[in-house]
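> Sequence first, then the predicted structure:
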Amino acid sequence: MILHELLAYDTLRMIWWLLLGILLIGFAVTDGFDLGTGILLPFVGRNDIERRVVINSVGPVWEGNQVWLVLGGGAIFAAWPQLYAVSFSGFYLAMFVILTALILRPVAFKFRSKREDAAWRTRWDWTLFYCGLVPSLIFGVAIGNMLQGVPFRFTADMHILYEGTFWALLNPFALLCGLVSVAMLAMHAAGWLVFKTDGAVAERARSLGMLAALLTVALYALAGVLLLTVMTGYRVTSVVDVLGPSNPMLKTAEVRAGAWFSNYAAHPWTLLAPVLGFVGAIGSLLALMARRGGLALLCSGLGIAGIILSVGASMFPFILPSSLDPRASLMVFDSSSSHLTLFIMLVCTGIFLPIILAYTTWVYHVLWGKVDEDAIREERGHAY
């Protein structure tokens, strides 16, 4: 209880905002190369054995990597209940499409090699492509809509009303953000495949990865230019009570052009986030050109982290703006759970997160090394 009293409410809110970012980065960096591998699968594998090499490069780790998605969803539910209520209800159809893909993916992994029929295996290969492309695209589309503001408001009794449609989510800027997501995960997967495979598969992955890295840089830059010159952002116009109750309607806010770049002007050190995004993607490109798969994987991971951090740095203290009523926008300091809830969750996270990191590190250590065609043939009864 002494520690509970020492950690002030505003400190816990900031800690959980940072932890949410870490969980999202953890998911994007680990499960991201799984999803990206699905995107690249039909193009880097020209025959059955090559595609099996690609699938088996992620086969032992993809299930464990999805832990980060579960942790992220759980953190939103427990730490930011209003964010959970708006996003999981307003984006319901989009979430359903993502879940459909994530449910189909293990089915495709398990059933793909159950029959020798070429047509059967090809259908499951394209299913894995779909299961990699769709979540990658929609996650980026969701970020694009967050940056524009989501159409929700509060009633007089604080009931949340979402007034948007699924098709409205697929607007041009959101789709641009979706393409950034697809490109950066394809880049990340290419680094993984160059690191884990040899021969023709690695060479094709290298070529596609260089293209994906160039697209990541170009599309990310375009999104930034549009945010600065065309798109509007949100700004708080009242005093922010960092210790206040979780009631978004107690503040005032406005929509203003270029507002998402005000944090960079006020706190220049936050520019490290977008710089890391660009440097990571360019570093991945150079590493792929040099056929350094491990370095390319590291650089693409840093680039992904930088791109995600740049969104958080731009929007802070907002976590979900409202396009219908800027006052209803959810912020770090007015939409969290109680002080005690955040503290109990922090204790649990301090216990279990190191365990997750430890066994994840151990698994990757055990599975270190490349996957080649001979290994797949020798493990006929065990490989995918």
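Sure thing, it's come through. Residues are numbered from 1 along each chain as shown.

> Every contact and neighbour count from this point should use C-alpha atoms.
Will do.

> What is the burial count for the spatially closest residue to residue 191 that is not a sequence neighbour?
Leaving aside its chain neighbours, residue 191 sits nearest to residue 297 (4.5 Å; criterion: CA to CA, 6 or more residues apart in numbering). If you count neighbours by other CA atoms under 10 Å, residue 297 ends up with 27.

> do the same with residue 177
Residue 177 has 25 nearby residues by other CA under 10 Å.

> Show me what the helix or strand encompassing it is packed against.
Assigned by DSSP states H and E, residue 177 belongs to helix 172-196. Under the contact criterion of 3 or more CA pairs under 8 Å, 6 or more residues apart in numbering; DSSP states H and E, helix 172-196 touches helix 9-44, helix 48-58, helix 118-148, helix 199-229, helix 272-289, helix 293-315.

> closest one to residue 335 among the ones you listed?
helix 9-44 (9.4 Å; CA to CA).

> list the buried ones in that closest one?
Residues 9-10, 12-13, 15-17, 19-42, 44 are the ones in helix 9-44 that count as buried (16 or more other CA atoms under 10 Å).

> Next: stretch 372-384.
Quick answer for stretch 372-384 (16+ other CA under 10 Å): 372-373, 376, 383-384.

> try this one side by side with the last:
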Amino acid sequence: MILHTLLDYDTLRIIWWLLIGVLLVGFAVTDGFDLGSGILLPFAARTDLERRVVINSVGPVWEGNQVWLILGGGAIFAAWPQLYAVSFSGFYLAMFVILTALILRPVAFKFRSKRESPQWRARWDWVLFFSGFVPALICGVAVGNVLQGVPFRFGADMHIFYDGGFFGLLNPFAILCGLVSVAMLVMHGASWLLLKTAGAVAERARTYGIVACVLTVVLYALAGVLLATSIGGYRISSVVDAVGPSNPMLKTVELHAGAWTANYAAHSWTLAAPVLGFVGALGALLGLVLRRPVLALLAAALGIAGIILSVGASMFPFILPSSIDPRASLTVWDSSSSHLTLFIMLVVTAIFIPIVVAYTTWVYHVLWGKVDEKAIREESGHAY
């Protein structure tokens, strides 16, 4: 209880804002190369055996990687209940499509090789492409909409109303953000395939990865320019109570051009996030060009982390701004759970996250090495 007293409410709110970012980065980095490999499957692998090599390169690890998605969803539910309520209801159809794609992925893994028919296997290969491309695109589209503001409001009884629709999410800036997401995950998936495969598959993946690296840099830069010049941001124009109650309606918010770049001007250290995004993508490009898969994979992971963290750095202290009632916007200071809840969750997280990281590290150590075509042929009863 002494630690509970030392950790003030505002400190815990910042810690959990940071932890949500860590969990999102963890999911994007670990499951990202799975999704990227799925997107590349029909293009980097041409024969049935080559495609089985790609599938088996992620087969032993993809399921464990999704732990980060479950942790992220659970953390949002417990630490930021209003964020969970607005986003999971407002983006319901979009999330349904994502979950459909993620559910189809294990089905495709399990059923693809149940029959020898080339048509049967080709259909499941395109399902794997779909299950990689769609989540990557829609997650980026969601981020693009969050940066522009989401059409929700609170009623007099704090009931949440979402006034948007699914197709309204598909605006030009959001689609651009979706393409950034797809490009960076293809970059990551190509780096993974260069590490885990050999021969024609690795070379084709390397070629596509180089293109994806360039697209990541160009599209991310374009999104940044539009965010600074054309997309209005939000700022709190009233006094901020960092330890106040979780009631978003107690503040005043205004739309302001260039608000999303204000943090970079006020706190220069936040520039580390977008810089890391560019440096990571360029490092991945260098690793792919030089055929250094470890460099490419690590740099791609850093680039993904930088791109995601730059969104949080731009928006702080906003978590989910409202485009129709800016005062209803959710911020770090007025949409969290109670002081005690955040503290208990922090203790649990401090115990179990190191266990997850240690176990994941051990699994990757055990499975280190390239997927061999000969082994796929000889162990058809065990391989995908």
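Cool, got the structure. Because the structure is predicted, anything quoted here is derived from the model rather than measured.

> May I have the TM-score of the superposed chains?
Put the two chains on top of each other and the TM-score (TM-score structural alignment, normalised by the length of structure 1) is 0.99; 384 aligned residues with a CA RMSD of 0.5 Å.

> hmm, back to that, could you check the angle helix 118-148 makes with the helix holding residue 177 of structure 1?
Orientation of helix 172-196 of structure 1 against helix 118-148 (axes from the mean of the first three to the mean of the last three CA atoms, to 10 degrees) gives an angle of 130 degrees.

> so what's the corresponding residue of structure 2 for residue 10 of structure 1 up against?
Residue correspondence to structure 2 (TM-score structural alignment): residue 10 of structure 1 is matched to residue 10. Counting by CA atoms under 8 Å, 6 or more residues apart in numbering, residue 10 of structure 2 touches 242-243, 333.

> Using TSV, please lay out those together with distance to residue 286 of structure 2, secondary structure and neighbour count.
What follows is the contacts of residue 10 of structure 2, written out as TSV (distance: CA to CA, whole Å; DSSP: H, G, I helix; E, B strand; the rest coil; neighbours: other CA atoms under 10 Å):
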residue	distance to residue 286 of structure 2	secondary structure	neighbour count
242	44	coil	15
243	46	coil	15
333	41	coil	22
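
> Just give me which of those are shared by structure 1.
Checking those against structure 1 (both residues aligned by TM-score structural alignment, their matches' CA atoms under 8 Å), the contacts still present are 242-243, 333.

> Among those residues, which one lies nearest to residue 194 of structure 2?
The closest of these to residue 194 of structure 2 turns out to be residue 333 (CA to CA; 43.9 Å).

> if I look at the closest one, how far off is residue 246 of structure 2?
7 Å (CA to CA, to the nearest Å).

> and if you look at residue 123 of structure 2?
From residue 123 of structure 2 to residue 246 of structure 2 the distance is 49 Å (CA to CA).

> who's more crowded, those two?
Taking other CA under 10 Å, residue 123 of structure 2 and residue 246 do not tie; residue 246 has more neighbours (19 against 13).

> hang on, the more buried one in a helix?
No - counting by DSSP: H, G, I helix; E, B strand; the rest coil, residue 246 of structure 2 falls outside a helix, being coil.

> Confirm for me that it is in contact with residue 337.
Yes - look at residue 246 of structure 2 against residue 337 with CA atoms under 8 Å: they come within range, at 7.3 Å.

> closest one to residue 86 of structure 1 among the helices and strands packed on helix 172-196 of structure 1?
Using CA to CA, these put helix 118-148 closest to residue 86 of structure 1, at 11.3 Å.

> show me the contacts for the residue in structure 1 that residue 150 of structure 2 lines up against.
Residue 150 of structure 2 maps onto residue 150 in structure 1, with residues paired by TM-score structural alignment. Shown in contact with residue 150 of structure 1 (CA under 8 Å, 6+ apart): 164, 320-324.

> Restricted to buried residues, select these in PyMOL.
Per 16+ other CA under 10 Å, the buried members of the contacts of residue 150 of structure 1 correspond to this PyMOL selection:
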select buried, resi 320+321+322+323+324
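
> Residue 183 of structure 1 - how many residues pack around it?
Neighbour count for residue 183 of structure 1, taken as other CA under 10 Å: 27.

> got the contact list for it?
212-213, 215-216.

> coming back round to it: would JSON lines of the kept ones among the contacts of residue 10 of structure 2 with distance to residue 256 of structure 2 be doable?
Shown next, in JSON lines, are these (distance: CA to CA, whole Å):
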{"residue": "242", "distance to residue 256 of structure 2": "22"}
{"residue": "243", "distance to residue 256 of structure 2": "25"}
{"residue": "333", "distance to residue 256 of structure 2": "20"}
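
> out of the residues you listed, who's nearest residue 88 of structure 2?
Using CA to CA, these come closest to residue 88 of structure 2 at residue 333, 20.4 Å.

> Map the closest one across to structure 1 for me.
In structure 1, the residue matched to residue 333 of structure 2 (TM-score structural alignment) is residue 333.

> Assess the claim that that match and residue 15 are in contact.
No - using CA under 8 Å, residue 333 of structure 1 and residue 15 do not qualify as a contacting pair, with a distance of 11.4 Å.

> Give me the common contacts of these two.
In contact with both residue 333 of structure 1 and residue 15: no residue, using CA under 8 Å, 6+ apart.

> Skipping its backbone neighbours, what lies nearest residue 170 of structure 1 in space?
residue 141 (7.0 Å).

> Tell me the counterpart of that neighbour in structure 2.
That one, residue 141 of structure 1, aligns with residue 141 by TM-score structural alignment.

> Just to check, that match is in contact with residue 175?
Yes - contact status for residue 141 of structure 2 versus residue 175: in contact at 5.5 Å, counting by CA under 8 Å.

> who has more neighbours, the two?
residue 141 (25 against 20).

> Return the distance of the more buried one relative to residue 169 of structure 2.
For residue 141 of structure 2, the distance to residue 169 of structure 2 - CA to CA - is 7 Å.

> For the residue nearest to residue 191 of structure 1, list the residues it contacts.
188-192, 195, 284.

> in the superposed pair, what's the mean gap between stretch 121-139 of structure 1 and structure 2?
Average distance, stretch 121-139 of structure 1 versus aligned residues of structure 2 after superposition (mean CA distance after the TM-score superposition for structure 1): 0.2 Å.

> Tell me which residues of that stretch come out buried.
The neighbour-count check on stretch 121-139 of structure 1 (16+ other CA under 10 Å) flags 121-122, 124-139 as buried.

> One more: stretch 150-164 of structure 1?
150-154, 160, 162.

> Let's have those residues in CSV, adding secondary structure.
Below are those laid out as CSV (three-state DSSP):
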residue, secondary structure
150, strand
151, coil
152, strand
153, strand
154, strand
160, strand
162, strand
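
> Including distance to residue 103 of structure 1, could these go into TSV?
Formatted as TSV, the buried residues of stretch 150-164 of structure 1 follow (distance: CA to CA, whole Å):
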residue	distance to residue 103 of structure 1
150	27
151	29
152	29
153	32
154	33
160	29
162	27
